[in-house]
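Asker: make a model of this:
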Amino acid sequence: MQYQQPELFQKIKDKVNEGRWEIVGGMWIEPDCNLPSGESWSHQLLYGQKYFEKNFGRKALIGWNPDSFGYNWNLPMFLTNSGIDVFITQKIGWNDTNVFPYRVFWWESPDKSKVLTYFPFDYVNTIENPYRLIDWLRQFESNTGFTKLLILFGVGNHGGGPSIEMMGRIDRLAQLDIFPKIEFGTAESYLNWLKSQDLSEVPTWDSELYLEYHRGTLTTQSNTKKWNRKSEALLTTTEKFSTLANSLGFTFNKTDLNDAWENVLFNQFHDILPGSSIREVYIDADKDYRESNKIGSFILDNSLDFISKQIGTDKIKNAVPIVVFNPLSWERTDVAAVQLSEGDLNDYSIFDLVGNEIPSQAVAKDKYEREVIFIADQVPALGYKTYQLKKQKPVAQNTDLKISDNSLENDLFKIIVCKKCGWVKSIFDKRNNKELLTDFGNRLQILEDKPSAWDAWNIGLTGTEYPSNFRKMEIVEQGPVRTVLRTYRDYLQPGVKKEFPTEDFPSSFFTQDIILYNRLDRIDFKTDVEWWEDKTMLKVAFPVNVTDTVATYEIPYGTIQRSTTLKAQWDKGKWEAPAHRWANVSQNDYGISLLNKAKYGYDIKGNVMRLSLLRSPKWPDPTADRGTHSIEYALYSHEGKVMESKTTQRGYEYNYPLFATMTDAHKGKLPTEYSFVEISPSNLILTSIKMAEDEDAWIIQLYETKGQDTEAILTLPNRPNKICLSNFLEEDGASLKPEVNKVMFNVSAHSVLTLKLKF
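Answerer: This is a model prediction of the structure:
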């Protein structure tokens, strides 16, 4: 509107100034409220509130998400971090299993942040049924004790606001002596009235607002969800290293990075990212994501290159210096990949700076591109470590990796695949003398999926599972860094006969890679799918040798526990649940996490962990999910309960790879191994370092993961001149006093904390 209809936009501004057009929401778009990451939520509210403030001279005071498909438990914390203390939605009224009990309530996050929440009866109301309005008021008074009801009226979805006809109906009702008193007003004025009432008896809801409907939106349009996850990781990584590089003298176009974020935030709209839009939307979204990826990659590559040039590599002789960067806030050991020039078929080996050769492995990416992979050991937090690449054949080095025609093994695990069916038969944890599976794992389940309505939105499993055909198994990689065993499957729905001469030719195809790395404590899986089904859902199942009545799921900047029995009334509708990078089942002595790179729908019942991979609805996009997909997930097992493990860290590591950059030998002021920023203790995750929007300052964001009030120690590259607490809007709060390059402060259990620093 602002750019395409500037005259109309000015009229909107005039109405805002007159108090006749209300500013609500505070976000860049009305987003899905389960799928965006915590980092995305911070940007949604920052960019949205800054836009309103710049163009309308005011911030939104009301969280307004009437049509999103469920609301993550940390949303009250995000809203209060952005100057919003009230929230409106009506979507939970669409539940198919339970009736939500409250119309007015306090909604509380795990960190005890609260927003006063109001549930109107609908957000589409053309005022054609006055009896219904009276019934709503009767119900509202009975439910809340309040005798004043806010009615949202207008065409709503796909139509806009109120019409002259509706206004006329309201005026006629207002003239009836027997009809309840009617007055026009704003949501803000109504909520201010509500706040002025006695709220001491208003109930508190301290959980997520789970929508018992539209569960398919956690899975539909797989490629868009993959782009979202990839873009979030890329842009937060780019912010970190461009900010660190800027402190060393690097300059970059911050507007470009904002543009990249705006594309990603726009595509988090509550019908785009959930997968419930028409086909043309996803063509446009793909273009937006590619543009954001191009911007993020360009700035990141230049940032890493600039930092590499500040490192003193002049002592490296007869080798190419390789700088491995770690974008996460803890020291980690993980796989690193050095990209070789296109067509380069030379032999290479990797050495540390002392001269010890590191086991390495050349891997073909396609016909002309190769990379050299190796395990980078103890790469510093938010920092880097330097290695050497030499043009010589690697010396054969023994590692604990072993592979046969149906098994893989390293020092931590032994995996056996069934020769007859191709499913994983056994995963044995050598450290804990523990079998991970009770039945076949990594099993693809092809399920009939026929929802009665809202095809892309809803899941309609009928109980029918179709078999796939196992064709063969082969070793595809066998080296000192990783081994890969691949199985092949295909599928044609039983009873389907196609045209001659391919009556029995399969319609969909699957390859499943089982991947073990030297020394890494996770098991990777990659399932490539050529998917051409209708009304069918694809899940992968792991029956694990661990049981508990609850499973733990990652949500934006936190976790939530949900039942694995689904026996309690409020659990019965949660048979498909949202999660971000992982879900976990733990008993007292042992636990197993199912990690993923780009999926959001899980179901865990009893001891069976399932990850939803693909759907194939026919409406509104008849091509949804058809085509090729590469889907990655992993298992991480651990001693003790989930909060005693490194599950959160492993989820981040799986989604935020190490970056290996080639440089040359040169003098520099930076050492060959360095951490720019560190945070301790380990229950704190530093998620973001970025340049402030409106001033020359750093913004650092972190959150607490284990439900413990914590004294934090932040180590910086230099002593800041000023540091203060802040919020999602980057506003100044209480000042903190640094001691040289360290800052100590308190972080409340389950909370997110933002700092502003000036150097």
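Asker: can we go C-alpha only for contacts and neighbour counts from here?
Answerer: Will do.
Asker: residues touching the closest residue in space to residue 432 that isn't next to it in sequence, list them.
Answerer: Excluding its sequence neighbours, the residue lying closest to residue 432 (CA to CA, 6 or more residues apart in numbering) is residue 639, at 7.8 Å. The contact partners of residue 639, taken as CA atoms under 8 Å, 6 or more residues apart in numbering, are 432, 589-591, 645.
Asker: pipe these into JSON lines and attach neighbour count and secondary structure per row.
Answerer: Formatted as JSON lines, the contacts of residue 639 follow (neighbours: other CA atoms under 10 Å; DSSP: H, G, I helix; E, B strand; the rest coil):
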{"residue": "432", "neighbour count": "13", "secondary structure": "coil"}
{"residue": "589", "neighbour count": "11", "secondary structure": "coil"}
{"residue": "590", "neighbour count": "21", "secondary structure": "strand"}
{"residue": "591", "neighbour count": "25", "secondary structure": "strand"}
{"residue": "645", "neighbour count": "18", "secondary structure": "coil"}
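Asker: of all the residues you listed, which comes closest to residue 290?
Answerer: residue 645 (35.8 Å; CA to CA).
Asker: what's near enough to touch the closest one?
Answerer: 638-639.
Asker: mind naming the longest strand for the protein?
Answerer: Under DSSP state E, the strand in the chain containing the largest number of residues is strand 627-639.
Asker: what's the following helix or strand after that one?
Answerer: helix 647-655 (DSSP states H and E).
Asker: list the helices and strands that following helix packs on?
Answerer: If contacts are counted by 3 or more CA pairs under 8 Å, 6 or more residues apart in numbering; DSSP states H and E, helix 647-655 sits against strand 582-586, strand 590-596.
Asker: just the angle between the last one and helix 647-655, please?
Answerer: Right, the one you point to is strand 590-596. 30 degrees (axes from the mean of the first three to the mean of the last three CA atoms, to 10 degrees).
Asker: swap in the shortest one?
Answerer: Per the same axes, to 10 degrees, the angle that strand 582-586 makes with helix 647-655 is 140 degrees.
Asker: follow-up on the earlier one: got the buried residues for the longest strand of the chain?
Answerer: 629-639 (16 or more other CA atoms under 10 Å).
Asker: list the residues that contact the nearest residue to residue 428 once chain neighbours are set aside.
Answerer: In this structure, residue 428 finds its nearest non-sequential neighbour in residue 435, 4.5 Å apart by CA to CA, 6+ apart. Neighbouring residues of residue 435 by CA under 8 Å, 6+ apart: 426-429, 545.
Asker: to check against the first, give me the structure of this:
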Amino acid sequence: MRDRLNDRQRPGTSSHMMVLYGVGDHGGGPTMEMLHRAEDLARVPAFPVLRYDNPDGALGQMRRSRPDTAFPVWRDELYLEYHRGTFTTQAWMKARLRRSEGLLRTAEALAAFDTAAYPRARLEGAWRRVLFNQFHDILPGSSIRQVYLDAVANCDSAWATVDSVTGAAFAGLRARLDTRPPARRQGIPVVVFNPLPWLRSGYVTVGGRINLGLWVRDVPPLGARVLWVDSERGAAAFDERGSDVSSGLEAPQIGATWMENAFLRIELDTATGAVTRIQDKRAGREVLAPGGRGNVLELFGDRPRSWDAWDIGYTGERWEIDSVVGIRRLLGGGSARMIVTRRFGPSTFQQELVLERSSPYLDVRNRMDWHGRRQLVKVGFALATAPDSLTCEIPYGTIGRAGRPRTQAERAKYEFPCQRWVDVSDSTGGAGFFTDSKYGWDYHGNVLRLSLLRAPIWPDSLADRGVHEFRFAVYPHAGDWRAAETERRAAEYNTPLVSALEQPHPGTLGRSVSFVSVDAPNVELAWVKRAEDSDALVLRLVEWHGRPATATVTLRGRIAAARSANLIEDPGESLPVRGNIVRITLRPYEIATILVDMAR
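Answerer: Okay, here's the model as predicted:
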């Protein structure tokens, strides 16, 4: 109380303060004991006047007490200094939630353009189960073990629903495509769907009566195309013109300590398992610093003074995981692979370094049997490009993180969170790094580290012990992250193409279709769904590069009307429409929602 009274004596401070009260930190309401205590305090003459109010009223009173210029402005993220470990703890949960987000994006996009009734109730049920698992102790990894057993069951239930919705909507899409092979050709039809709103190429795995991996070129934005597998030529496939759809690039090669494709050359120290060279062949650049190494597995002592699952507490202990117990080299199927197995104590760390024929990044596929105790596993890269800060993806935007901290606030961020990617580059080039399920990073000088696994003992004494499978990738590029489209490559890494076999038949959509696309390179159609209260399409657009943009959105079919909306889909102003095109202007990093009524 004395501190609060002293604060009031400082120039520019308000005499009003909003205080939240209730049970715990989970939104619990007040108890009778709390209410009685408030009544008792109101009788104390020296105690500040208490008045019950709602947030709008309380904040309004505070704002009226001082001019706006008197209030300090915090121009940064709200970084919680005792929650550094929550970016990594309970890795299984984080992996399941990342996968859930991708599955729901694909399911809602397919269902939105299906001719069948939109399955709102089923999708809402799946969303509720996924979002319940984003409660503030489940997602960060700070719950007891029983909670995670329940959370896994919730995820499994949500996935079953989403898989059913996706399967039905994709089957409906395939039925509307013309899957008959072109004249004078015979082949098995394969339909590939792209859930992302830009033209895209990539690998798909085709199951069913054939089982093969296939490189697919130019799948339309938020759309699909038909290919045919030539059963007489094995994995060869052709398009509607009868042209081969292989990448046309030279096959990867592999040696005792190296492998390369058309984009990258990778060299490995077989004694330690570390990567000693990542060469960007297109740009003629080295990713690693002279004498530097990448993919270095490190183990750190991690004993927080309190809040074991929440925080990171470095002890000064550090070990390199460099005991290589096996290396295998595989070449074929359009890829070169080195499988490196390392051991440390009771834990085993297997990494499969993969260069696909047409991939511009090194994919690292991990399988780790982890049995540490109060330790933290990281993977590090000593980089040739070392700007003062790197760029991180945060929800629907980006933020810079200092590699050479100058302020107390920057020094406190010795571990920081990112979403799907980070990028370390200057105007001439650098490298992006993306993951399928990891969030904790650190960056000091020219060394970037990704946190992989922790081993706290409270409140779950077995947290993270066991087998984990996850991926991360290194994406060298010329130019900065905007020029390299790092955000798009990371989205592709986390949102796979969808494929399935189909019988030959005619279809009204033809052999290729795009349902919606956006022309501005810095604007992403981040989500598409049907409205909660109507059959209108909901298009969620995001400006990524911090620059104003005017985006042209093109849909398949004539637009009857389009309106801007807020995040809960309340309609706003009408937007200009011409045929199947609607235009919208976005501010830097703006999230914009459009409600679109299609003509019948």
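Asker: helix or strand for residue 26 of the second structure, which one?
Answerer: Here residue 26 of the second structure is assigned to no helix or strand, by DSSP H and E.
Asker: ok, it to residue 256 of the second structure distance?
Answerer: 55 Å (CA to CA, to the nearest Å).
Asker: could I get the full set of helices for the stretch 101-250 of the second structure?
Answerer: For the stretch 101-250 of the second structure, applying DSSP state H, counting those that start in this stretch gives helices covering 120-132, 145-176.
Asker: just name the most buried of those helices.
Answerer: helix 145-176 (a mean of 18; mean count of other CA atoms under 10 Å).
Asker: can you tell me which residue in the second structure aligns to residue 638 of the first structure?
Answerer: Aligning on TM-score structural alignment places residue 638 of the first structure opposite residue 477 in the second structure.
Asker: its match touches residue 431, doesn't it?
Answerer: Yes: contact criterion CA atoms under 8 Å: residue 477 of the second structure and residue 431 qualify, at 5.7 Å.
Asker: ok, back up a step: including neighbour count, could the contacts of residue 435 of the first structure go into a markdown table?
Answerer: Shown next, in a markdown table, are those (neighbours: other CA atoms under 10 Å):
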| residue | neighbour count |
| --- | --- |
| 426 | 20 |
| 427 | 23 |
| 428 | 17 |
| 429 | 18 |
| 545 | 19 |
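Asker: wait, which of the residues you listed is closest to residue 286 of the first structure?
Answerer: Closest to residue 286 of the first structure, out of all of these and judged by CA to CA, is residue 427, at 37.9 Å.
Asker: how about the strands in the stretch 601-750 of the first structure?
Answerer: 601-605, 608-614, 627-639, 659-662, 673-675, 678-680, 684-691, 698-704, 710-715, 722-726, 735-736, 742-747 (DSSP state E, counting those that start in this stretch).
Asker: mind checking how far the residue nearest the centre of the second structure is from residue 366 of the second structure?
Answerer: Against the mean C-alpha coordinate of the second structure, by CA atoms, centre = their mean, the closest residue is residue 420 at 3.4 Å. For residue 420 of the second structure, the distance to residue 366 of the second structure equals 17 Å [CA to CA].
Asker: can you tell me which residues contact the aligned partner of residue 204 of the second structure in the first structure?
Answerer: By TM-score structural alignment, residue 204 of the second structure lines up with residue 336 in the first structure. Residues in contact with residue 336 of the first structure (CA under 8 Å, 6+ apart) are 324, 373-376, 657-660.
Asker: the counterpart of residue 610 of the first structure in the second structure - how many residues pack around it?
Answerer: Alignment note: residue 610 of the first structure maps to residue 449 in the second structure; criterion TM-score structural alignment. The number of residues packed near residue 449 of the second structure is 22, by other CA atoms under 10 Å.
Asker: quick one: residue 449 of the second structure and residue 491 of the second structure, what's the gap?
Answerer: 21 Å.
Asker: what's the answer for residue 505 of the second structure, then?
Answerer: 33 Å.
Asker: more neighbours: these two, which one.
Answerer: Using other CA under 10 Å, the more surrounded residue of residue 505 of the second structure and residue 491 is residue 491, with 18 against 14.
Asker: what do we get in the first structure for the more buried one?
Answerer: Checking TM-score structural alignment: residue 491 of the second structure goes with residue 652.
Asker: what's the closest non-adjacent residue to that match?
Answerer: Here the residue nearest residue 652 of the first structure, using CA to CA, 6+ apart, is residue 581, at 7.3 Å.
Asker: OK, contacts around the one you found?
Answerer: Contacts for residue 581 of the first structure (CA under 8 Å, 6+ apart) come out as 554, 595-600, 651-652, 655.
Asker: ditto for residue 420 of the first structure
Answerer: Applying CA under 8 Å, 6+ apart, the residues near residue 420 of the first structure are residue 470.
Asker: counterpart of it in the second structure?
Answerer: Looking across to the second structure (by TM-score structural alignment), residue 420 of the first structure lines up with residue 271.
Asker: could you do residue 579 of the first structure as well?
Answerer: By TM-score structural alignment, residue 579 of the first structure lines up with residue 418.
Asker: same check, this time on residue 744 of the first structure
Answerer: Under TM-score structural alignment, residue 744 of the first structure pairs with residue 583 in the second structure.
Asker: could you give the number of residues near the closest residue to that match other than its chain neighbours?
Answerer: Distance criterion CA to CA, 6+ apart; nearest residue to residue 583 of the second structure, sequence neighbours excluded, is residue 552 at 4.6 Å. Close neighbours of residue 552 of the second structure, defined as other CA under 10 Å, add up to 16.
Asker: how close does the closest residue to residue 495 of the second structure other than its chain neighbours get to residue 338 of the second structure?
Answerer: Of all residues not flanking residue 495 of the second structure in the chain, residue 102 sits nearest, at 5.7 Å (CA to CA, 6+ apart). Distance of residue 102 of the second structure to residue 338 of the second structure, computed by CA to CA: 28 Å.
Asker: so which of those two has more stuff around it?
Answerer: residue 338 (23 against 15).
Asker: quick check: nearest residue in space to the aligned partner of that one in the first structure, chain neighbours excluded?
Answerer: Under the alignment (TM-score structural alignment), residue 338 of the second structure maps onto residue 485 of the first structure. Excluding the flanking residues, the one nearest residue 485 of the first structure by CA to CA, 6+ apart is residue 475, at 4.6 Å.
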